[in-house]
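*Asks:* predicted structure and sequence below. I'll ask about it afterward.
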Amino acid sequence: MRELRFDNRFVRELPGDPESGRHVRQVHGACHSRVAPTPVRAPRLLAWSAEVAELLGLDEADVLDPRFAEVFGGNALLPGMEPYAACYGGHQFGNWAGQLGDGRAITLGESINPQGQRWELQLKGAGPTPYSRRADGRAVLRSSIREFICSEAMHHLGVPTTRALSLVGTGEQVVRDMFYDGHPRPEPGAVVCRVAPSFIRFGNFEIFASRGEEAVLQQLIDFTIDRDFPELIEAEADPALRRVRWFEEVCTRTAVLMAHWMRVGFVHGVMNTDNMSILGLTIDYGPYGWIDDFDPDWTPNTTDAEGRRYRFGHQPRIAHWNLWQLANAVYPVIQQVEPLERALAMYAEVHEAENRRMMQQKLGLDTWRGGDSGDDALAAELQRLLQVGEVDMTIFFRALSGLDLAQPALAHFDAAFYDEARRAGVAEAFDAWLARYAARAGQEGVPAALRRSRMDAVNPLYVPRNYLAQQAIDRAERGDMGGIADLLDVLRRPYAEQPGREVFAARRPDWARHKAGCSMLSCSS
């Protein structure tokens, strides 16, 4: 296995914890604690992403070298790696939770690839850190497979996201109470190597603001701008104005991310502020889920089942709320209310514009005619019908591109309905909507073949549905990793027809409606 080049600015330029060791403690005035991964019994490579390996300058021979599993399972370090766990806080389910930090994630270092790009390598499930609280710092195979698959699937869907290099089995058992019902059981352990330009979150800033450690807060803000937003250094010479521009950029990126989540039907499940990336990436794949039948009120997280704070349709509002918490955190350094409020208003404007733009593309319209009787109403009525009729979101939009605009028929969408009675209940209203839509789309004058290719480029055929991931998990727990490879390969081309793989595009089967792992999940992993 070839060596990687590291330039670990986070630990070199930001204050560190003066204490060493894994013992749990409150860490003040420091952005990180040095801690090494805890070795595992028998690291074994289970899956890897060829695309991410290439990003890092690695090839198949490097990955299949036995040393790779040793390094990315947590048993060895490459020259230049300086492992650490980051200190941060966060609001969890709307309440300030105090210090949180990387409780089971350990960053190995910042790798500089042959093109000069910076990629932070982070092991999830690498053992205890000073931030582990009462936990063991490990991760189970099922959640690790879900994170590995979804990270790469989101990238190929065009959604901003962290990436995943590898999935390594540990050869050890990890005890988890999956449903918090008092029935823990041992499960196979695993480690995922997550990859991103930066893993800094909103909570990294909140912790220092909460403690009045404003000098460290300013240092972290300026470091983040300099390392992760270099374009702002070139565009704005005044440090004070640069910090405002930075917050505006965070708001803008977050707004775009939320529009993407709504476009593809992704539900994060636990949008705490410590799970929000400062780069506007999807981060921390825990109890996430994918919308099968369109339901804005659905949450995949059992912990959120009662309040549904993080339900699908509420995600843009939660992101806005989280940005307000970030604004409160950085105010002691920026010390101006009006620019922060303008940036927060900008979030709403950008999200509305991006959401409309993406819906316009999903509907195959070249122009958008707003207003209560225009395309806004057309889209709103469609979403109502999708929910009331229990219609599969992904299948419906994919099929829409092939609708005969001269003779629009609801039968064209039969494969998207989950319940015949629900279908019958909306049939008349849906027929009226299809006629209205066909007339509107026909006004664009776009040839059918061109219209279809445009729509198919934004409406995926394949998404990592919960039950597909669970099938891969079930196979893996029996020792068969083929399901992971098969699913990952399909999801590399989510917008392309793949003959022979129609089963991956089918609607959720009835057996998966309430099956563990296919419907709702807990944060236990």
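*Replies:* Alright, I've got the coordinates. Numbers count the residues shown, from 1 in each chain.
*Asks:* please count neighbours and contacts with C-alpha atoms only from this point.
*Replies:* Will do.
*Asks:* got the contact list for Pro460?
*Replies:* 157, 264, 394, 398, 494-496 (Cα atoms under 8 Å, 6 or more residues apart in numbering).
*Asks:* now Val350
*Replies:* Counting by Cα under 8 Å, 6+ apart, Val350 makes contact with 252, 255-256.
*Asks:* surely Glu60 is in contact with Ala50?
*Replies:* Yes - when contacts are counted by Cα atoms under 8 Å, Glu60 is listed as touching Ala50 (7.4 Å).
*Asks:* element containing Gly171, please.
*Replies:* Per DSSP states H and E: Gly171 is located in strand 163-176.
*Asks:* so which of the contacts of Pro460 would you say is closest to Glu147?
*Replies:* The closest of the contacts of Pro460 to Glu147 turns out to be Leu157 (Cα to Cα; 15.1 Å).
*Asks:* is it correct that that closest one is in contact with Pro494?
*Replies:* Yes - in terms of Cα under 8 Å, Leu157 counts as a neighbour of Pro494; the distance is 6.4 Å.
*Asks:* could you give the number of residues near Phe179?
*Replies:* 16 (other Cα atoms under 10 Å).
*Asks:* okay, now the one to match up with it:
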Amino acid sequence: MDQVPFENAFVDELPGEAAGPLGPRQVPGYCYSRVAPTPVPDPHLLAWSEELGEFLGLAKPATRGPAVDALAGNLVTGSMKPFAARYGGHQFGNWAGQLGDGRAIALGQVAAVDGSRWEIQLKGAGPTPYSRRADGRAVLRSSLREFLCSEAMHHLGVPTTRALSLVATGDAVVRDMFYDGRAAPEPGAVVARVAPSFIRFGNFQLMAAHGELDNLRALADYTLRHHYPELGPPSPAVYVRWFEEVARRTAVMVAHWMSVGFVHGVMNTDNMSILGLTIDYGPYGWLEPYDPDWTPNTTDFGSRRYAFGQQPRVALWNLMALAHALGPLVDDPQALRPGLDLYADTLAATQHALMLRKLGLTPQGPAADADDRALTEALPEALAGPEIDMTIFFRQLSHQAPALLAAPARADELLDELLAAAAYAVVPGEEQLLRQWLRRYAQRLGQEAASGEAIRARMLGANPKYVLRNYLAQKAIEAAEAGDLAPLNTLFEVLKTPFAEHPAHEALAAKRPDWARDKPGSATLSCSS
């Protein structure tokens, strides 16, 4: 890292604040503020993504040394031009005004082995003008969660930002985890996260809200040049096509979330990537008992705005906010409306295609499409009654597919096996919808030309055995805080191949234990997490 040449297109091509007071303040008229990371007392490497490092042409550094100093923010090399981006956003549906990178500082871009450019950003590297009342730091708890989940989502095939490293800082950071007045010091950390860009919906929103139309156009044109060059030179018509592509990518991302049971937890517009990537891993979680109204975010318990089942609707709302911000760039803001329709159509088509894959089914033609959609759309309600663990259900179903294909009449018998493996609680009668659904599914399997074993194999390739359950992350956090990195390393390695069996690590595929139902960090979290 200390020898890597950085490029600085964002800083070089967009208007920014070259220097200014470090304290929290409004920064009108700019796209970013130049700001250096604040050094920490004892940076040392805790975790490293070998695959991402190789892609970026970076070797794993020693535990301590110049490379880790750069990853912690203690060393700024001559080619880096660190900055914090300025943006705003809607938080829980309310306009929050200026937000910005309050604890994230970008170092610049590096060239990957395929020639693509990737921005490296240090989260937890110290205060910026956008830190508001906070200290710009991050705790090990939240940093470890972001490191693990970024890479886990990538290996699941979900569009996401990545994480390169997790570095302990050697200092203590005071946090009130549940905003209940019990603030306490926690070990600090910095995660180096990586993406082609961290530009968000909120970057454009803030400029539109402040009437900074020159900056709005400059940022839009920059985004087109660097991240959507296939759309052509900027023009009102190209801005429309660009919005449609953002909407399409957002739909694909959300469909993938829904297919694996992922709940982002805080889908504010400032947490929406302009590239359609999952960004800002805070109070996320995976469905364990299937419940469309479940949210992992304690801050959201009142409205459940960001619950699992609300994510498609919220993404559409966020796209509407982006369309409003981009309106001044087009001849007629109504020209952006088809992008919203494209979002809805893409979401429905992608969700259906992903669900067919998870069920081992192939399209049988237009005449059968309505029946297939009825089958896939009936499953969520069927899962909700008996508190089914979504991940275990689909994995178990993958193994049962050959038996269901060979003997559809065994559906009731196999349901009992499914419930024993995947249900948290079964109230007699609540499994009836799932029983009916499984019978229909068994009959539908009979229309497939492939053998039972072939169907099983493709289902196992679409249904992960391992996901980053919150209780697993919490166990890794507690061990790391005590100086034991073995659980972190084991979990990280398993999550890199989530569709494999890993017989030595069956415990990492288990249902959430009873003790984790209400334990802080093991099921639900706050925005401080």
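*Replies:* Perfect, thanks for sending it. This is a predicted model, so every value here is computed, not measured.
*Asks:* thinking again about what came up before, can you flag which of the contacts of Val350 of the first structure belong to helices?
*Replies:* Residues of the contacts of Val350 of the first structure located in helices (DSSP state H): 252, 255-256.
*Asks:* residues contacting Arg501 of the first structure?
*Replies:* Going by Cα under 8 Å, 6+ apart, Arg501 of the first structure touches Val490.
*Asks:* what's the counterpart of it in the second structure?
*Replies:* Mapped onto the second structure by TM-score structural alignment, Arg501 of the first structure lines up with His505.
*Asks:* ok, back up a step: who's more crowded, Leu157 and Pro494 of the first structure?
*Replies:* Neighbours were counted for Leu157 of the first structure and for Pro494 using other Cα under 10 Å; Pro494 has more, 24 against 21.
*Asks:* what separates that one from Glu390 of the first structure, distance-wise?
*Replies:* Using Cα to Cα, to the nearest Å, Pro494 of the first structure is found at 23 Å from Glu390 of the first structure.
*Asks:* returning to that earlier point: check the mean deviation of the strand holding Gly171 of the first structure from the second structure.
*Replies:* Compared with the second structure after fitting, strand 163-176 of the first structure has a mean deviation of 0.5 Å; criterion: mean Cα distance after the TM-score superposition for the first structure.
*Asks:* buried stuff in that strand?
*Replies:* Applying a neighbour-count criterion of 16 or more other Cα atoms under 10 Å, one finds 163-170, 173-176 buried in strand 163-176 of the first structure.
*Asks:* tell me where the stretch 101-250 of the first structure has helices.
*Replies:* With DSSP state H, counting those that start in this stretch applied, the stretch 101-250 of the first structure shows helices at 141-157, 202-210, 214-228, 230-235, 239-264, listed in chain order.
*Asks:* just name the closest of the contacts of Val350 of the first structure to Ala449 of the first structure, please.
*Replies:* Relative to Ala449 of the first structure, and with distances defined as Cα to Cα, the nearest of those is Val256, at 28.9 Å.
*Asks:* next, count neighbours for the closest one.
*Replies:* If you count neighbours by other Cα under 10 Å, Val256 of the first structure ends up with 22.
*Asks:* give the equivalent position in the second structure for it.
*Replies:* That one, Val256 of the first structure, aligns with Val252 by TM-score structural alignment.
*Asks:* from memory that match sits against Ala349, does it?
*Replies:* No - with contact defined as Cα under 8 Å, Val252 of the second structure and Ala349 do not form a contacting pair (9.2 Å).
*Asks:* spit out the contact partners of Ile455 of the second structure.
*Replies:* Residues counted as contacts of Ile455 of the second structure (Cα under 8 Å, 6+ apart) are 360-361, 398, 401-402.
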